[in-house]
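Novice: sequence? don't have it. structure:
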C-alpha cells in the first residue's frame, strides 16, 4: 500500500513539476515521433500486402477474399478517422498529454499483436484486421492530440514552425512506409509490424516521463454520449459504404448500385445530421459547432478537407500507374515494382520536406493566407500538367511535377494547420485538433473511394475490348479471352497494385500451359499487360487529375477567404489569449472568435 501511495504521489509531483524553457522542444520531438510512427504504419502495409497474405496463406484476389484486402488496406484509416473527434473532446476533458500517452501505449500493443499474429488463412486475416483496428485506435489518440499539445507548448510566433515540422513527419511517414514495407517484407512479413514495437516502447516511456499537461483542464465536464455515439456510428457506417463502393456488384464494375452500399451511405448521412442537431441542443456538447463561426477555423477546415480529397488518393493512383504500367515497361519484375514505386515517389517527399517547415516559419511572420492559397494553386497547376504525360512518360518530367506537388502541399499544410489551431479557444484545442485531423483523414478515404471508382469506370468502358482482342491475338482461345475480358476490372487493378502480374492471376493455369512457350513468355512478360491497360487506365486517371485540380482551386478560394493577417512578430500578452510561453498557456484566456486569422 505504501509503495502504491508513493507511486501516485511521485506521479502527481512529476505532473505538477514546472516546465523549463526547453519543454517545447521535448513536446515537438515526442509528438513528431508519434505522428511519424502512426503515419508510417498507415502506408507500410500497402507495399507489403503480397508478403503478408503469402505469409498467412491467403489469396486476396480469390473470389470472396477481396474484403480482407480492402480492410487491410483501409481499416486502419477508417478507425482512426471516425474516432479523432471523440478522442479530441475526451482529451480536453481528461488531459491531452494523458490520453496521448495512452495512445502511444495502445499503438505499441497493437504492433506487438500484429507481429505475433498466430492464425493463418481467413482466421489470420481477421486477426490482422482486428489488430490493425487496435493500432488505429492508438493512432487516433496520437493524431488528435499532437497538434493540440504543440499549440499549448509553443508561443504563437513559433507555432507555425512547430506544426509544420509535425506535418512534415506525417507526410514523411507515409512515404517512408512505402519504402520500409518493401524492404522489410522482402525478408519477413512480420518485420513490417515488429519495426514499430521498439519505437512505440521508447516513445511511450518518453512521453510518460517527460510530457506535462501545461493547459488548464476544466473539471466537472460531462461526456456527451449522444453526440459521441451518433458521430462515431454515423462516420463509421458512411466510410464503410464508401469502402465497399469500390468492390464490384453484380455486373457493375463498382458497388455504388449495391443496396447495402446505398443504405450505408444514407444511414451515415442521417446519423451525422442527427449528430449536428444533438450538438446544437447539448449543454456541454462533444464539439462546439459555434467554432465554425470563427472564419479562420471554418475556412481552414473546409480547404483542408478539399485538399485531402484532391491528394488523398493521389499516392494510390500514382503507385498503380508506376506498378501496373511504367515500371514493367521499363523492365522491372512485378514482384519488385511495389518497392521501386515507393522509391520513384521520393521527389514528392523532397518537395514537402523543403517547403513544409519553411512555410510554417514564414507564416508565423506573414500569415497563413498567402502561403496556403498559393500552395493550393501550385497543386492545381501540377494536376493539370500531369494530364499531359503519356502512360510511358519520361521520368524527369514526372519527377518535376510530383516535386512541385509536394512543394505546394507543404506550402499549404503547415500554415493552414497553424492558423486553424491558433484560432480556437485554448480549452477547445483538443477537439479542434481532432476535428482538423478528421477532415483530413475522412477526405483521404473519400478520395480513395472516388478515385478508384473513376479509374474503374475508365477501365470498364475500354478494357474488355482491349483484353479480348489482345488475348486472342496472343493465342488464348476466344471463349477464355472473352470470359477474362468481362471479369471486374478491379481484379486487374488490385493485382497490379499488389505487385502481381495480372495475366498470371487471370489466366487459368491449364490454358496457359497449353500455349506455345513464345506465347506464354509474351503473356507473362513485362509489356503485354501494361500495353493493354495503358489507354483505358489513362482515360480514368485523367478524370482523377481534373477532379483533383477542381478540388484544389475551390480549396484555394476557401483559403483566400480566411481573413486578413494579424502580425505575430511580437508576443501578445497572455490576457489576450495568445500563449507567449508554455507556462502561460495554462492561464491563457480563450481566444476571441473575432480574432480568427493568424
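Specialist: Everything's here; your move. Here the structure is a predicted model, which is why all the values come from computation and not from measurement.
Novice: CA only for contacts and neighbour counts going forward, please
Specialist: OK.
Novice: list the buried residues in stretch 287-299.
Specialist: By 16 or more other C-alpha atoms under 10 Å, the buried positions in stretch 287-299 come out as 287-288, 291, 294-299.
Novice: ditto for stretch 173-191
Specialist: In terms of neighbour count (16+ other C-alpha under 10 Å), stretch 173-191 has its buried residues at 173-186, 189-191.
Novice: can you list the residues that contact that stretch?
Specialist: 35-48, 51-52, 55, 114-116, 192, 338-340, 342-343, 345-346, 349 (C-alpha atoms under 8 Å, 6 or more residues apart in numbering).
Novice: how about stretch 106-124?
Specialist: Contacts for stretch 106-124 (C-alpha under 8 Å, 6+ apart): 55-58, 125, 127-128, 131-139, 190-194, 196-197, 200-201.
Novice: out of those, which are buried?
Specialist: 55-56, 58, 125, 127-128, 131-139, 190-194, 196-197, 200-201.
Novice: can you pull the contacts of residue 531?
Specialist: The neighbours of residue 531, taking C-alpha under 8 Å, 6+ apart as the test, are residue 325.
Novice: separation between it and residue 61?
Specialist: 22 Å (C-alpha to C-alpha, to the nearest Å).
Novice: also residue 48?
Specialist: Here the criterion is C-alpha to C-alpha. By it, residue 48 lies 15 Å from residue 61.
Novice: just residue 411 next, same as before
Specialist: Going from residue 411 to residue 61 by C-alpha to C-alpha gives 39 Å.
Novice: again, but for residue 401
Specialist: 33 Å.
Novice: before we go on, here's another structure to hold up against the first:
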C-alpha cells in the first residue's frame, strides 16, 4: 500500500539558529493552547455573551442555543480530526495544520464582529463556532504527528508533555481568561483568539517545513470519510438534543429524532468499520488496534475524557450558580471569580504534566498514566463527600490533586500511543486519539447533564414549592415556577441569573408581594439555597460515575504492555 515518504528532518529552521524541533514544539504548543483555550473560554463567558446579544436563558428554545454554543465546537473537532489527520498523511501535515491556523483566525474575526442580537446573533455565533471548530480540528489532528516526526523517540515524552500540558492546561486557562475578558466586554473573548491566531498563522507558514511528501496513486477514502462524519455527527447531535426538554418531559431522550439519531448514527459507524476493512487505502487503519499500546492508550483516553469532560461544567455550575452567591458575590461577578477559584486545577496539571512526560521517556507510560487515573478517581470521591456549601481549602486541595492526576496521565499516554504506530500513519493515529478525546468530552456533557437534570427533576420542584410557599407566594404562581424545566433553571444559575424575579413577574404576582418579600426572593442567596440540596442529589450520581470511569480507565491502562516504540 502506498504510504507517505519520510524525508530527512531539517536540522534548523530557515536562518540557521534555532533547531527545527524546537521551532515545531513552540508553534504546535501555541496551536494546541489556542484550540483548547477557545473550547473552554466560552463556558465561563456565556453570561456576558447572552447579556451582550440580549438573549433570555429562560425563554423557550434558548437552552438549545446555549448547548450548541458550548458543544458545537467540540462536536466538529470530534467528527473531523480523523479525516484531517489522514489528509495530513497524504498531502502534508504542515500544510493542513497551517491552513487550520488561518481558518481559525478568520472565523474568530467573524465571531468578534457579530452584527446582530437575539436569536439571529445566537445563530451567527453558533455557525462561526462550527467553522472555528474546523480550523481547530485541522490543528489538533496534525500537531501531535508533526511533533512526533520532529523529535527522536527518546525525547518525545518530554516534547509531547509540554504540548499536552499546553493543550489541557489551555482548557483550564480559558476559564480564568474568559472570566477576566467577559468582565470587560464579551467581544474581547473572540478578539484575543484573533491576535494569537494571527501570530500563530504567520509563525507556522514562516517556520514549519513539510517532512513527508505525497506519493503518486494515493486516493481519498470518500465513503469512509462520509460514513464516519455522518455517524459521529448524528450520535453527538442526538446527545445534545437529548439534554433538552421535549413533549412535557424534563429531557429529550424520548424524542423520535434523538432516538433516530442515536440508532442511525451507530449503524453508520458500523458501516464505516466494514468499509475500512474492504477499501485498498482506508482513512482509518483498523489494523492499528492490533497494537496493544495503541488500543489500550486510546481506550484509557476515552474513559478519562468522559470522566473529566463534564467536570468543568459541574464545577462552574456549582461555583457560579450556588457557592459564590451564597458567599455574597454578585451574579454578574461570578464568572471571573469562578475562574479564579478553579486555579488549583490548572496549577496541579501544569506541575505534573511536563515532569511525567520526561520521566515516561525513561520508565514508560504505564505507572504514570495508571497512577494518574487512580488519583483522579480518589478526588472524584472526595468531591462527592464534601457539602455543597464547602470550605474552600478542602475544595482547592481536591482540585489540585485532580489536576495532578490529569497531568500524570496525559503526556505519558499520548507518547505511548504515538510511539506505537508506523511513521506513515502518525497523522491518522493522532486524529484517532483526538477523536476519542473529543467524542468523550461531548459524550460526557450529555451523560453528566442528563444525570444532573434527572437528580434535579426529582427534588427541585418540591424545594421550589416549599420555599416559595413559605414566603407567601400565591399557589398558582408557585405551581407555574415549579413546572419550569429544571434544565432551564440550572442554566439560568449557570449564566449568573436569578430566575425567580423573572418567573414571578411573568406570573403577574411579583408587584403584588410586600417589598420585604420581594427583597428576599430576589436576593443573592434565596435561589442558590433552594438549588443547593437538589443539585447535590444530581452531583452524587455524577461524581460516582466519574470515579467509576476513571477507575475503569486505570484498569485498561494496566494492559498497555511495556515500553514499545514502532520501528522507524
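Specialist: Structure received. In this text, all values refer to a predicted model and were calculated from it rather than measured experimentally.
Novice: residue 48 and residue 61 of structure 1 - which one has more neighbours?
Specialist: residue 48 (29 against 19; other C-alpha atoms under 10 Å).
Novice: quick one: what's aligned to that one in structure 2?
Specialist: Correspondence of residue 48 of structure 1 to structure 2, assessed by TM-score structural alignment: residue 45.
Novice: ok, now which ones touch that match?
Specialist: So residue 45 of structure 2 contacts 178-179, 182, 186, 189, 335 (C-alpha under 8 Å, 6+ apart).
Novice: contacts only, for residue 210 of structure 2.
Specialist: Contact partners of residue 210 of structure 2, counting by C-alpha under 8 Å, 6+ apart, are 92-95.
Novice: also residue 41 of structure 1?
Specialist: Here residue 41 of structure 1 is in contact with 173-174, 177 (C-alpha under 8 Å, 6+ apart).
Novice: residue 63 of structure 2 contacts residue 486, correct?
Specialist: No. Counting by C-alpha atoms under 8 Å, residue 63 of structure 2 does not reach residue 486; the two are 11.2 Å apart.
Novice: in structure 1, what range does stretch 329-337 of structure 2 match?
Specialist: Per the alignment by TM-score structural alignment, stretch 329-337 of structure 2 matches residues 332-340 in structure 1.
Novice: end-to-end on the matching stretch?
Specialist: One end of stretch 332-340 of structure 1 to the other measures 9 Å (C-alpha to C-alpha).
Novice: separate out the buried members of the contacts of stretch 173-191 of structure 1.
Specialist: Here, 16+ other C-alpha under 10 Å leaves 35-48, 51-52, 55, 114-115, 192, 338-340, 342, 345-346, 349 buried among these.
Novice: name the SS class of the match of residue 48 of structure 1, please.
Specialist: Recorded secondary structure, residue 45 of structure 2: helix (DSSP: H, G, I helix; E, B strand; the rest coil).
Novice: residue 38 of structure 2 versus that one, what's the distance?
Specialist: 11 Å.
Novice: which residue sits closest to residue 238 of structure 2, ignoring its sequence neighbours?
Specialist: Take residue 238 of structure 2 and drop its neighbours on the chain: the residue closest to it by C-alpha to C-alpha, 6 or more residues apart in numbering is residue 258, 4.7 Å away.
Novice: my read is that that neighbour contacts residue 241, right?
Specialist: Yes. Residue 258 of structure 2 is within contact range of residue 241, at 6.6 Å (criterion: C-alpha under 8 Å).
Novice: what touches both of those two?
Specialist: Residues within reach of residue 258 of structure 2 and of residue 241 at once, by C-alpha under 8 Å, 6+ apart, are residue 252.
Novice: residue in structure 1 matching residue 406 of structure 2?
Specialist: By TM-score structural alignment, residue 406 of structure 2 lines up with residue 409.
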